[in-house]
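>>> how would this look folded up:
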Amino acid sequence: MSTNQEEVQLLGALGSPFACRVQIALKWKGIEYKYVQEDLANKSDLLLIYNPVHKKVPVFVHNEKPISESLVILQYIDEVWKQNPILPSDPYQKSLARFWSKFIDDKIATPTLKAVYAFNDEKEREKNIEESTGALQILENELKDKFFGGEEIGFVDISAVFIAFWIPLFQDLIGLKWFTAEKYPKLYKWSQEFLNHPIVKENVPLRDPLFANFKARYDRAVSASK
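Next up is the predicted model:
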């Protein structure tokens, strides 16, 4: 099934790992789309109309029908456009892929973000990093092949772009290292293979300008919290 730019839109924001997931999936499928950059400090009427519940990106719009939440969007894309599937065809394996992707969001992404923004609470930061590191170890044990999808990228790999790209960036931002090659050799090797995949490389942000942007915002937030 082909589509054109008028039929498919993605509302994203600078540096959003969740919008990045959708961009990778769309490129993987070869789907043309119009990208709409949102300023989350000044949300557009379009975003508020399309996602009135959470008021967040990403929002995927197909034939004027909006869909929110990145994992839901990935599943939708895979069901509508059959080429280059990202979910396994076997129902059990498909369920596992959904399970591990939600695990990444709940047990790694959420506590990592909480740790980053726990400016004045070292105990809170330590607690969340501990939760994230424990979950990373579980994921390390789960990785059996080159990618979670086997020899090619799949649903879990795309979901885990947060680990491969954003955790190292956040580590540099707050000056703490918890995701390293020594602690997680398989997961770290996976992250390098994943980021060097041509489709992934083309769709993750440029690291240096993004880091500078995050650092400026982070420093402002730290100053405001004092």
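
>>> can we go C-alpha only for contacts and neighbour counts from here?
Will do.

>>> what residues are up against the closest residue to residue 180 other than its chain neighbours?
Using C-alpha to C-alpha, 6 or more residues apart in numbering and skipping residues adjacent in sequence, the residue nearest residue 180 is residue 188, 6.6 Å away. Under the criterion of C-alpha atoms under 8 Å, 6 or more residues apart in numbering, the contact list for residue 188 reads 164, 179-181.

>>> where along this structure do the helices fall?
Taking DSSP state H as the criterion, the chain contains helices spanning 17-29, 45-50, 70-80, 91-103, 110-116, 122-142, 155-159, 161, 167-174, 185-195, 198-203, 207-225.

>>> Check which helices and strands the first one sits against.
Using 3 or more C-alpha pairs under 8 Å, 6 or more residues apart in numbering; DSSP states H and E as the contact definition, the elements that helix 17-29 packs against are strand 8-13, helix 70-80, helix 155-159, helix 161, helix 198-203.

>>> Let's compare: structure for the following, please.
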Amino acid sequence: MAEVKVVGSWASPYSASVEIALKLKGIEYEFIQEDLSNKSPLLLKYNPVHKKVPVLLHNGNPIPESLVILEYIDEVFPGTPILPKDPYQRAMARFWAKFFDDKFLPAVKKAVFTKGEEEKEKGKDEVCELLKILDNELKNKKFLGGETIGLADLAGNFITLWLGVFEEVIGVELGVTEEKFPHLCRWKEDFLNCGVIKNTFPPRDKLVAFNIKRFNPAAATASN
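Now for the predicted structure:
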């Protein structure tokens, strides 16, 4: 059997997406936990450009960047497809995956982490507009990939758990409600209720505690 390892972090949505893809394919792997506050020589060796997790090691060959890894997993390993076979549908899956990386995550960072109130409000408005686009796209779909979880859903897994955690930890309300975004919220619930997701995602309370220490240490100290 091919040797597969994932250098990642239990608290990273990007690492989680790679683990989910491997589980969907039925591939056994070893998970190597990385301390992102003290990056290991292994991580710096295998991802010297970005110095980020995750990194997939397949027979000793490193593949960095989560979207690249997801496509590699789909090409190399048989089993449940992550990308559709139809060329147009494949292109659209890649489009939505890039939507999360290029549009949604930068807007969330502006809304959540910007200190200036004016810029923060601009970020919140951007997030709201992008959520409307996603909600409309999911109007007649179970998942972004169709009837099954695919590349775009894995790229957007941040919304299903991490977004709410950051709202709580930072104290920013982005208004992701069923009333405003019914299709998006239904997608979120369908995603979280999948067995492979439940077996991969960290407990919410553990993720909250981790990010309080990371982004709001004063609150973490006060609660001890």
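
>>> TM value for the aligned chains?
Here the TM-score for the pair of chains, by TM-score structural alignment, normalised by the length of structure 2, is 0.92; 218 aligned residues with a C-alpha RMSD of 1.7 Å.

>>> picking that back up, got the helices and strands packed on helix 17-29 of structure 1 as TSV, with distance to residue 28 of structure 1 and mean neighbour count columns?
Listed next are the helices and strands packed on helix 17-29 of structure 1 as TSV, based on distance: least, C-alpha to C-alpha, whole Å; neighbours: other C-alpha atoms under 10 Å:
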stretch	distance to residue 28 of structure 1	mean neighbour count
strand 8-13	15	21
helix 70-80	10	17
helix 155-159	10	25
helix 161	14	22
helix 198-203	7	15
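
>>> can you tell which of these is closest to residue 217 of structure 1?
strand 8-13 (14.3 Å; C-alpha to C-alpha).

>>> Give me the mean deviation of that closest one from structure 2.
Mean deviation of strand 8-13 of structure 1 relative to structure 2 after superposition (mean C-alpha distance after the TM-score superposition for structure 1): 0.8 Å.

>>> Show where that strand falls in structure 2, residue numbers please.
Aligned using TM-score structural alignment, strand 8-13 of structure 1 spans residues 4-9 in structure 2.

>>> Same question for stretch 28-38 of structure 1.
Going by TM-score structural alignment: stretch 28-38 of structure 1 matches residues 24-34.

>>> can you list the residues that contact that stretch?
In contact with stretch 24-34 of structure 2 (C-alpha under 8 Å, 6+ apart) are residues 3-10, 22, 40, 43, 53, 77-81, 196.

>>> re the thing from before, in structure 2, which of the contacts of residue 188 of structure 1 still touch?
Using both residues aligned by TM-score structural alignment, their matches' C-alpha atoms under 8 Å, structure 2 keeps these contacts from the contacts of residue 188 of structure 1: 179-181.

>>> got the contact list for the alignment partner in structure 2 of residue 139 of structure 1?
Using TM-score structural alignment as the criterion, residue 139 of structure 1 maps onto residue 134 of structure 2. Each residue near residue 134 of structure 2 by C-alpha under 8 Å, 6+ apart is listed here: residue 184.

>>> Residue in structure 2 paired with the residue nearest to residue 180 of structure 1?
Counting by TM-score structural alignment, residue 188 of structure 1 corresponds to residue 185 in structure 2.

>>> same question, residue 116 of structure 1
Aligned counterpart of residue 116 of structure 1 in structure 2: residue 112 (TM-score structural alignment).

>>> Tell me if I'm right that its match and residue 166 touch.
Yes. With contact defined as C-alpha atoms under 8 Å, residue 112 of structure 2 counts as touching residue 166 (7.4 Å).

>>> Relative to residue 174 of structure 2, how far out is the match of residue 188 of structure 1?
13 Å (C-alpha to C-alpha, to the nearest Å).

>>> now do residue 129 of structure 2
Applying C-alpha to C-alpha, the value for residue 129 of structure 2 to residue 174 of structure 2 is 11 Å.

>>> and residue 158 of structure 1, how far is that from residue 189 of structure 1?
With C-alpha to C-alpha as the criterion, residue 158 of structure 1 and residue 189 of structure 1 are 15 Å apart.
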